[in-house]
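Peer 1: Based on what follows, work out the 3D shape:
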Amino acid sequence: MRFCSLFSGSSGNCNYIGTENTSILVDAGLSGKRIQGEMAKIEADPKSIDGIFVTHEHSDHIQGVGVLSRRFDLPVYASKKTWDAMICKLGKIKEENIRYIEADKAVNIKDLSITPFNISHDAVEPFGFNITDGRKKISLLTDTGCINSYIRDRVLDFDLLLLETNHDVELLKVGSYPWSLKRRVMGEYGHLSNETAGEFLIDVMKGEGECVYLGHLSQENNFPELAKRTVSNILTENKIELNREIILEMTHRDRCSSIKVL
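Peer 2: The predicted structure follows:
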């Protein structure tokens, strides 16, 4: 499998996963034009996409979904509740391209199996995703305000994990957000902090050289160097050897990440 985060952040999210036979997008939260531009940079043909999987209905995850579906006749996979919440924002979608998915029920597309799982966010039915080709496992976990045993169990045994490091708690507290928004971000239906993400990795990593992409950074309450340093410090404090037991990579809000081939 090949993974690339095309965009990740509070201004838009889109992830590409592909094999020789199959390719999907998870979310399409920027314009269709920008997504196609980043796909071209990694030599991924949008005409070859087999479907778009949607985590939840917020605009930074669905902005380009309708355009791409119409332009390339793509099926769109989301929960029934998410479809009900986002259909009015997407424009006209062919009936046959409206596909419903349920938590913990796999969708098989050629040589990929995609399984959604429930997460904790202020959306109607937000999902994380596990994607496997039967050999390796990619887990996508962003836009969750907390981690519980259910989420932990779904992410275990990942080979690649896209993990939210949305904010630094102290930056958020002293920042310009109104207190109601600060409470929302820090709450159980908000977003993971750098510290919580690092502690979560201690609990779920195997230490076999798996790859973790840090993503969905807040533009105001975080920055890449701080997110990576915070998570790295937590790992090293727990005697975990970086670049051997675990590899940390960064996503970017305005361009694609490095490409990881599993």
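Peer 1: rest of the way, CA atoms for contacts and neighbours
Peer 2: Fine.
Peer 1: contacting residues around the closest residue in space to residue 140 that isn't next to it in sequence?
Peer 2: In this structure, residue 140 finds its nearest non-sequential neighbour in residue 162, 4.8 Å apart by Cα to Cα, 6 or more residues apart in numbering. When contacts are counted by Cα atoms under 8 Å, 6 or more residues apart in numbering, residue 162 is found next to 139-142, 212-215.
Peer 1: Repeat that for residue 244.
Peer 2: 207-209.
Peer 1: By neighbour count, sort out the buried ones in those.
Peer 2: Buried members of the contacts of residue 244, counted by 16 or more other Cα atoms under 10 Å: 207, 209.
Peer 1: Now show me the structure for the sequence below, then we'll compare the two:
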Amino acid sequence: MSLQFSVLASGSTGNAIYVQTEKARLLVDAGLSMKTIKKLFLDAGCCGLEELDGILITHEHSDHIKGLGALARKYKLPVYANDKTWSAMNANIGTVDDAQKFTFEMESVRTFGDLEVESFGVSHDAAEPMFYVFHHEGKKLTLMTDTGYVSDRMKGITKHSDAYVMESNHDINMLMMGRYPWSIKRRILSDHGHISNEDCGFALADLIGEQTKRIYLAHLSKDNNMKDIAYLSVKQTLESKGVAVGEQVSLYHTDASEPTELIRL
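Peer 2: Got it, this is the predicted structure:
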């Protein structure tokens, strides 16, 4: 079995991504109810929840950990997060047995069966947010959302991936004209907020390599973005940088309530 994944849900209302190989089955974040995550697993054709080797947490915001405690308790699953994230989220996930709690520090690598997982820091208003790169038999999958910008260091770790699940959070005009108070708009636009459609495209232009084939636009704002706007904005930005969308790489939507198919790299 090659490296496979499904973006089960992505958006401001909840996030969860499934990754598997022949010998590893992992869930990244659990930002929806246990009932919803179970349904998404079935809809996407993933393994049974009891077959998971662990849950990797990116940061403590509720749209990433809402169902974590319930899942961990019911299925006795190992949970991996860095120390600062553990401290920040402990009070919000209920009682989880200490034997199920594992530390996965930023900018380190852990091996799960035949899958190597590399963590890297992002810029977001959380205790110590980090995302992951998955390596398996020469294939590379990068997950990167919830960041206010993409630094050169982040680019160095994630460049030339076969596939990206990449934040394309907001359209700047929709955000500025929308109903959010200025304090929230300022937070979203800050270096510790979320990247816009246009900035997603500029970052991807620096990341794409010859083997990059798939880009999944993720964590779209319910109020400040639309799938078609995100797609067109990222496409236009990439093409302005000489990337042939539809020929060199393909762009795909993700959804807040429906999973992608189980994608094979």
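Peer 1: hang on, the earlier thing: I'd like the contacts of residue 162 of the first structure laid out as JSON lines, including neighbour count and distance to residue 222 of the first structure.
Peer 2: Listed next are the contacts of residue 162 of the first structure as JSON lines, based on neighbours: other Cα atoms under 10 Å; distance: Cα to Cα, whole Å:
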{"residue": "139", "neighbour count": "24", "distance to residue 222 of the first structure": "23"}
{"residue": "140", "neighbour count": "24", "distance to residue 222 of the first structure": "20"}
{"residue": "141", "neighbour count": "24", "distance to residue 222 of the first structure": "18"}
{"residue": "142", "neighbour count": "29", "distance to residue 222 of the first structure": "15"}
{"residue": "212", "neighbour count": "21", "distance to residue 222 of the first structure": "18"}
{"residue": "213", "neighbour count": "23", "distance to residue 222 of the first structure": "15"}
{"residue": "214", "neighbour count": "27", "distance to residue 222 of the first structure": "12"}
{"residue": "215", "neighbour count": "29", "distance to residue 222 of the first structure": "11"}
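Peer 1: among the residues you listed, which are in strands?
Peer 2: Using DSSP state E, the subset of the contacts of residue 162 of the first structure located in strands is 139-141, 212-215.
Peer 1: ok, residue 71 of the first structure - how many residues close by?
Peer 2: Neighbour count for residue 71 of the first structure, taken as other Cα atoms under 10 Å: 12.
Peer 1: Give the equivalent position in the second structure for it.
Peer 2: Under the alignment (TM-score structural alignment), residue 71 of the first structure maps onto residue 74 of the second structure.
Peer 1: how far away is that match from residue 21 of the second structure?
Peer 2: 24 Å (Cα to Cα, to the nearest Å).
Peer 1: again, but for residue 67 of the second structure
Peer 2: Per Cα to Cα, residue 67 of the second structure is found 24 Å from residue 21 of the second structure.
Peer 1: Which of these two has more residues huddled nearby?
Peer 2: Shown here are residue 67 of the second structure and residue 21; by other Cα under 10 Å, residue 67 has more neighbours (22 against 19).
Peer 1: Cross-check the contact I'm expecting between that one and residue 38.
Peer 2: No: counting by Cα atoms under 8 Å, residue 67 of the second structure stays clear of residue 38, with 10.5 Å between them.
Peer 1: Can you tell me what residue 172 of the first structure aligns to in the second structure?
Peer 2: Per TM-score structural alignment, residue 172 of the first structure is aligned with residue 175.
Peer 1: Count residues in the vicinity of the closest residue to that match other than its chain neighbours, would you?
Peer 2: What sits nearest to residue 175 of the second structure in space, not counting adjacent residues and going by Cα to Cα, 6+ apart, is residue 224, at 5.0 Å. Around residue 224 of the second structure there are 19 other residues, counting by other Cα under 10 Å.
Peer 1: before we move on, what about residue 91 of the second structure?
Peer 2: Per other Cα under 10 Å, the neighbour tally for residue 91 of the second structure reads 9.
Peer 1: what does residue 97 of the second structure give?
Peer 2: With other Cα under 10 Å as criterion, residue 97 of the second structure counts 12.
Peer 1: Give the equivalent position in the first structure for it.
Peer 2: Aligned counterpart of residue 97 of the second structure in the first structure: residue 94 (TM-score structural alignment).
Peer 1: where's its match relative to residue 57 of the first structure, distance?
Peer 2: 18 Å.
Peer 1: Repeat that for residue 48 of the first structure.
Peer 2: 24 Å.
Peer 1: Pick out whichever of those two has more residues nearby.
Peer 2: residue 57 (24 against 14).
Peer 1: Nearest spatial neighbour of the more buried one, chain-adjacent residues omitted?
Peer 2: residue 86 (5.4 Å).
Peer 1: you'd agree that neighbour is in a strand?
Peer 2: No: according to DSSP: H, G, I helix; E, B strand; the rest coil, residue 86 of the first structure belongs to no strand; its state is helix.
Peer 1: I'd like to know how many residues surround it.
Peer 2: For residue 86 of the first structure, the neighbour count with other Cα under 10 Å is 17.
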